[in-house]
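Student: Return atomic coordinates for the entry below.
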Amino acid sequence: MVFRGLQCYFYTYIDIGLEAAVMKLDPEDGEQIMEYFKTHALLTREKALLQASVREQKKLLVENAKLKKDIEQLKTQLQEKQRRRAAKSLLSTAPPPQTPNLTSTMAANQPSSPAGATAAFPVNPLPSSSSSSHERRDKHSRRRKAERKARSTSDLLSLGVESQVDVSRLDLRVGRILSVRLHPLAEAMIVQEVDVGENGPRTVVSKVGQEIIPEELQGSLAVLLCNVKACKLKGVVSQARLLCCCTSDDCVELLVPPTGSTPGDRVTFLNYPGEPDRELQSKEKVWELLQPDLQVDGRGVANYKGCSFEVKGKGLCRAPSLTNCIIR
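Tutor: So this is what the prediction gives:
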């Protein structure tokens, strides 16, 4: 069925009469000439699609830069408002300045009267020391509560503005599978040694479908998520994640980098130019938040929210035959 689809695609570019004429002129090499024409037509179409994609991505990049600038301005405004609010809260909770007691002052300045004489001005008794210290403690407690509330609100606002989760935080690289073996404790898992352009290979534990034959993976190129936290899977430490394409009926294929890729090549996204995290923190659940938007489109190209997986200067990452499916 795949061959028929490709044949129909080629015949949209190459005239049947031309093929007959070439075969008639050169029966021996006619098939090779037609194969060359078909390959050239396929590459021309791929180039046109790539150029259209680049133009669209450049347009989206400009819009993205404008949105980032607006976000920075809003962030600055929010931080300024929060500082003013915190300062106003501190001023409202500060204790009022203590004023001298007018009656006590007048009584102190008045000359002493003889015994039995009545005071010219009634003098109020001074408050007890225990009630005064209690009031000071209450005021101090209220002020500390206001400071904590202002600080926590400021932290929440700044966190909401600054924490952005997008695909640029993933360290995706091209890797070559050097060796494959079955997991000693799990029949459904395989253990691979993968070269991702570092001094030594990484050990990767994967669960693949029955369609994938482990022996056929050796020597092939794949796309790996390299900044996941190393973890033990059935007793074997896995240091990366192998990306696969998966349909709803559990048909699984490896995501394939473009021809000419080498181990260690970065997979990037034109609309998301940020640098990846050194290591994804499990409590932030970055992979879990991004994974629903990692998909293979109708042309078999891997993308994140419509932005293609790309190895710069070499092409796009694809599924070998699956379309309209998820990446996991």
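Student: CA only for contacts and neighbour counts going forward, please
Tutor: Fine.
Student: how near is the closest residue to L254 other than its chain neighbours to L294?
Tutor: Setting aside the residues directly before and after it, L254 is nearest to C244 in space (CA to CA, 6 or more residues apart in numbering), at 4.4 Å. Remark: distance between C244 and L294 (CA to CA, to the nearest Å) = 11 Å.
Student: ok, back up a step: check the gap between the residue nearest to L254 and T262 for me.
Tutor: With the distance defined as CA to CA, C244 ends up 19 Å from T262.
Student: Also V237?
Tutor: From V237 across to T262, the span is 25 Å (CA to CA).
Student: Compare these two (neighbour count), which wins?
Tutor: Set side by side, V237 and T262 show more neighbours around T262, with 19 against 15, by other CA atoms under 10 Å.
Student: and the more buried one, which of the three is it?
Tutor: Secondary structure for T262, judged by DSSP: H, G, I helix; E, B strand; the rest coil, is coil.
Student: does it really touch R173, like I thought?
Tutor: No - counting by CA atoms under 8 Å, T262 stays clear of R173, with 9.4 Å between them.
Student: Let's compare: structure for the following, please.
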Amino acid sequence: MDNTEDLFKPSLAAALMKLDPEDGEQIMEYLKTHALLTREKALLQASVRDQKKLLVENAKLKKDIEQLRAQLQEKHRRRSAKALLTPAPPPTTPSPAPSAPVNPAASTIGATSAVPSNASPPSSSSFDRRGRQSGRRRGERKDCPISDSRSLGAEPQLNVSRLDLRVGRLISVRRHPLAETMSIQEVDVGENAPRMVVTKLGGATHLEQLQGGLAVLLCNLKACKIRGVVSQGRLLCCSTPGGCVELLAPPTSSTPGDRVTFLNYPGEPDRELQSKQRVWERLQPDLQVDSRGVANYKGCGFEVKGKGLCRAPSLINCIIR
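Tutor: Alright, predicted model coming up:
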């Protein structure tokens, strides 16, 4: 079907002319045109898929560049702090100037007349005391930058403001090819390209009903590969001990990219949550849905400013994971 010259051989043209002498030639031209259009359509669809793939790769490269830039800035800051902490070299004691040559006899006479017989030569204890004092002074100068470096590298306060929560729209939902209990979502969060997210929603019977809906996405988790698919975030779900699971729903007037904030916990989120600090794992037990179905952190609601609160579609008194 890819080569129109092979499709429309002289035998087919002759057969058409024999069946319909008047319109056979026009039918032949129509078939050729239709085949060419079909081929162009397939090429166009392939180019669109390639373009989407390039957009996703471009967004990932931009994110990698931002991470590398942050790492370089952190290394530069640590190198500067280390330079401040490095102690100055100890001062060198100047060597005594060589004395002028004197007459041995005169020096002996001067020594016996000026110095008592029981006097001892100056000991090195005075030099030791001066060395200890200078060492203490150097230690005192060294204490100040240590406290500064600790304050610079201190961990930010642990609260929900460190989570980058945004409203996202599910563009597509499909089952994971390698795991029946998992699904793959493409989520639009107002960026240049949608994010690919892997979740454990594969047990739902009607995944297609989620397509086009709104959800809350945790965006500053480190990207990780799950069963061969890179996941670039986490969709927040409401879950009961009985196994009921629902996606947390933002206000219906929300748009992709809207921030989810907390009135009692202002602040900017981390650029990326460090896995060693386990920020999400430590905050997650305090994320719950109350008896009214409103999502909250320690009693403070998930809010999209000017648009409303995030809620569970039907569950109450359950956890958010």
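Student: Could I get the TM-score for this pair?
Tutor: For these two chains in superposition, a TM-score of 0.58 is obtained (TM-score structural alignment, normalised by the length of structure 2); 221 aligned residues with a CA RMSD of 3.7 Å.
Student: picking that back up, map the residue nearest to L254 of structure 1 across to structure 2 for me.
Tutor: C244 of structure 1 maps onto C237 in structure 2, with residues paired by TM-score structural alignment.
Student: for that match, what are its contacts?
Tutor: V245, E246, L247, L248, I320, R321 (CA atoms under 8 Å, 6 or more residues apart in numbering).
Student: Go through those residues and name the one nearest S124 of structure 2.
Tutor: R321 (70.7 Å; CA to CA).
Student: Okay, that closest one and A154 of structure 2: tell me how far apart.
Tutor: From R321 of structure 2 over to A154 of structure 2 (counting by CA to CA), the distance is 28 Å.
Student: For the corresponding residue of structure 1 for L248 of structure 2, list the residues it contacts.
Tutor: Superposed on structure 1 with TM-score structural alignment, L248 of structure 2 falls opposite L255. L255 of structure 1 sits next to A222, V223, L243, C244, C245, A302, C317, R318, A319, P320 when contact means CA under 8 Å, 6+ apart.
Student: now Q192 of structure 1
Tutor: Contacts of Q192 of structure 1 (CA under 8 Å, 6+ apart): I177, L178, S179, V180, R181, T203, V204, V205, S206.
Student: cutoff 6 Å now
Tutor: Listed by CA atoms under 6 Å, 6 or more residues apart in numbering, the contact set of Q192 of structure 1 reads S179, V180, T203, V204.
Student: Counterpart of it over in structure 2?
Tutor: Residue pairing (TM-score structural alignment): Q192 of structure 1 is matched to Q185 of structure 2.
Student: do K229 of structure 1 as well
Tutor: By TM-score structural alignment, K229 of structure 1 lines up with K222.
Student: pretty sure its match is in a strand, no?
Tutor: No - K222 of structure 2 is assigned coil when assessed by three-state DSSP, not a strand.
Student: Where does the strand or helix carrying I177 of structure 1 end up in structure 2?
Tutor: If you go by DSSP states H and E, I177 of structure 1 is part of strand 172-182. Mapping strand 172-182 of structure 1 onto structure 2 (TM-score structural alignment) gives residues 165-175.
Student: Now do the lengthiest helix in structure 2: distance to the chain's middle.
Tutor: Ranked by residue count, the top helix of structure 2 under DSSP state H comes out as helix 24-85. Centre-to-centre, helix 24-85 of structure 2 and its host chain are 20 Å apart (CA atoms, centre = their mean, to the nearest Å).
Student: Which elements pack onto that helix?
Tutor: Applying 3 or more CA pairs under 6 Å, 6 or more residues apart in numbering; DSSP states H and E, one finds that helix 24-85 of structure 2 makes contact with no other helix or strand.
Student: any idea where the helices of structure 1 begin and end?
Tutor: Under the criterion DSSP H, structure 1 contains helices at 2-11, 16-25, 30-93, 102-109, 129-162, 214-217, 286-290.
Student: Would you mark the buried spots in the fifth one?
Tutor: Spelled out, it's helix 129-162 of structure 1. R143, E147, A150, S154, S158 (16 or more other CA atoms under 10 Å).
Student: ok, the most centrally placed residue in structure 2 - contacts?
Tutor: For structure 2, the residue nearest the mean C-alpha position is E272 (3.4 Å; CA atoms, centre = their mean). Listed by CA under 6 Å, 6+ apart, the contact set of E272 of structure 2 reads N220, L221.
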